[in-house]
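Participant: got a structure for you, letters missing:
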């Protein structure tokens, strides 16, 4: 396979994975808010559910779209936070290839939230009336980690602000300048 290098030595790629209601979107938004301009959010839900209106299935078109959008952002000099459930068996190959192709620093995180906490958090979400406990149970995969121990596991008891602080520090985004325009 031909390697398609992407980004620059300075770009940061952050994978944020975890089950539904684990806090991925909230943490990604916190990172962007803290960093400022120059950081792209690539959300699985937005690309899969909104842009394509596609069910999550093996070989889905969203997998390539997520990869393309992340690569485009990195090549344009943006740091990229890629977030979603992103099941290891469906998205793992794409995520690992993107990580291998990225010239800059890539950091991978898995938000580990027990199912009972998932239920409590889900009840506060706008889609709570659309998705019931049985559906959540079908989606839930405990510690669905990528191979190779490349992900840092963050437990449910880590506060949003602490998790954002940790990722900002781990990735050096805390010391890098935002874009001015």
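Facilitator: Here it is on my side, so go on. Only a predicted model underlies this, so the values are computations on that prediction, with no experimental measurement involved. Residues are numbered from 1 along each chain as shown.

Participant: contacts, neighbours, all on C-alpha from now
Facilitator: Noted.

Participant: which other residues reach the strand or helix carrying residue 121?
Facilitator: Using DSSP states H and E, residue 121 maps to helix 115-122. The contact list for helix 115-122 (CA atoms under 8 Å, 6 or more residues apart in numbering) reads 19, 20, 21, 22, 128, 133, 136, 137, 140.

Participant: Please pick the buried ones from those.
Facilitator: Buried members of the contacts of helix 115-122, scored by 16 or more other CA atoms under 10 Å, are 19, 20, 21, 22, 136, 140.

Participant: just curious, which of the residues you listed is nearest to residue 156?
Facilitator: When the buried ones among the contacts of helix 115-122 are compared for distance to residue 156 (CA to CA), residue 22 comes out closest, at 7.6 Å.

Participant: List the contacts of the residue nearest the centre of the chain.
Facilitator: Closest to where the C-alpha atoms of the chain average out (CA atoms, centre = their mean) is residue 83, at 1.8 Å. Shown in contact with residue 83 (CA under 8 Å, 6+ apart): 15, 16, 17, 24, 25, 28, 41, 42, 43, 44.

Participant: Put this next to the first one:
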């Protein structure tokens, strides 16, 4: 069984915190893949079209789907750069739960400002902000301004529980 939990959205929306907690709850049968870690730390490449991180994320996803019960992938993962790879690679999964944080810029900025160590601010975030960047996966769920991190964690765990029950 390979279940992929895909958590996407703009910078500062809370994706990483949620993904790490879900990974903790599903351990030791889960793999956590962070776009930021692969792109910025492992490869040190800019987030441009056709960057090296796209292929490496696809390979790590493939490995996870073959060897782990759950794969959690989180990141901005913009449609124009990662959409095709995600749609193609995720066809191999038994089940995909896709969540997209479609928050207002104001809410994204508010959440970002709660972080302790931030190396960028409103100006950079505004230049990166892309609203409504869904990738067209079946049952891709939209997360709005009202959903807290705890609500999101509960939603994902509830979805997994319902899937396992069937």
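Facilitator: Perfect, I can see it now. Fair warning: this is a prediction, and the values are worked out from it, not measured in the lab.

Participant: now what about the TM-score between them?
Facilitator: After superposition, the two chains reach a TM-score of 0.91 (TM-score structural alignment, normalised by the length of the second structure), with 165 aligned residues with a CA RMSD of 1.9 Å.

Participant: before we move on, the earlier item: possible to save the contacts of residue 83 of the first structure as JSON lines with neighbour count?
Facilitator: Below are these laid out as JSON lines (neighbours: other CA atoms under 10 Å):
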{"residue": "15", "neighbour count": "21"}
{"residue": "16", "neighbour count": "25"}
{"residue": "17", "neighbour count": "28"}
{"residue": "24", "neighbour count": "24"}
{"residue": "25", "neighbour count": "22"}
{"residue": "28", "neighbour count": "27"}
{"residue": "41", "neighbour count": "22"}
{"residue": "42", "neighbour count": "21"}
{"residue": "43", "neighbour count": "22"}
{"residue": "44", "neighbour count": "22"}
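
Participant: Show me the strands in the second structure, by range?
Facilitator: Secondary structure of the second structure by DSSP state E: the strands cover 3-9, 30-34, 70-75, 95-101, 141-143.

Participant: export the ones you listed to JSON lines and tack on distance to residue 24 of the second structure?
Facilitator: Formatted as JSON lines, these follow (distance: least, CA to CA, whole Å):
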{"stretch": "strand 3-9", "distance to residue 24 of the second structure": "13"}
{"stretch": "strand 30-34", "distance to residue 24 of the second structure": "9"}
{"stretch": "strand 70-75", "distance to residue 24 of the second structure": "11"}
{"stretch": "strand 95-101", "distance to residue 24 of the second structure": "17"}
{"stretch": "strand 141-143", "distance to residue 24 of the second structure": "21"}
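
Participant: State the pair within the buried ones among the contacts of helix 115-122 of the first structure that is farthest apart.
Facilitator: By the measure CA to CA, 22 and 136 form the most distant pair in those, at 12.0 Å.

Participant: The residue nearest to the centre of the first structure corresponds to which position in the second structure?
Facilitator: Mapped onto the second structure by TM-score structural alignment, residue 83 of the first structure lines up with residue 74.

Participant: How about its match: what's its closest non-neighbour residue?
Facilitator: Ranked by CA to CA, 6 or more residues apart in numbering and with sequence neighbours excluded, the top spatial neighbour of residue 74 of the second structure is residue 7, at 4.6 Å.
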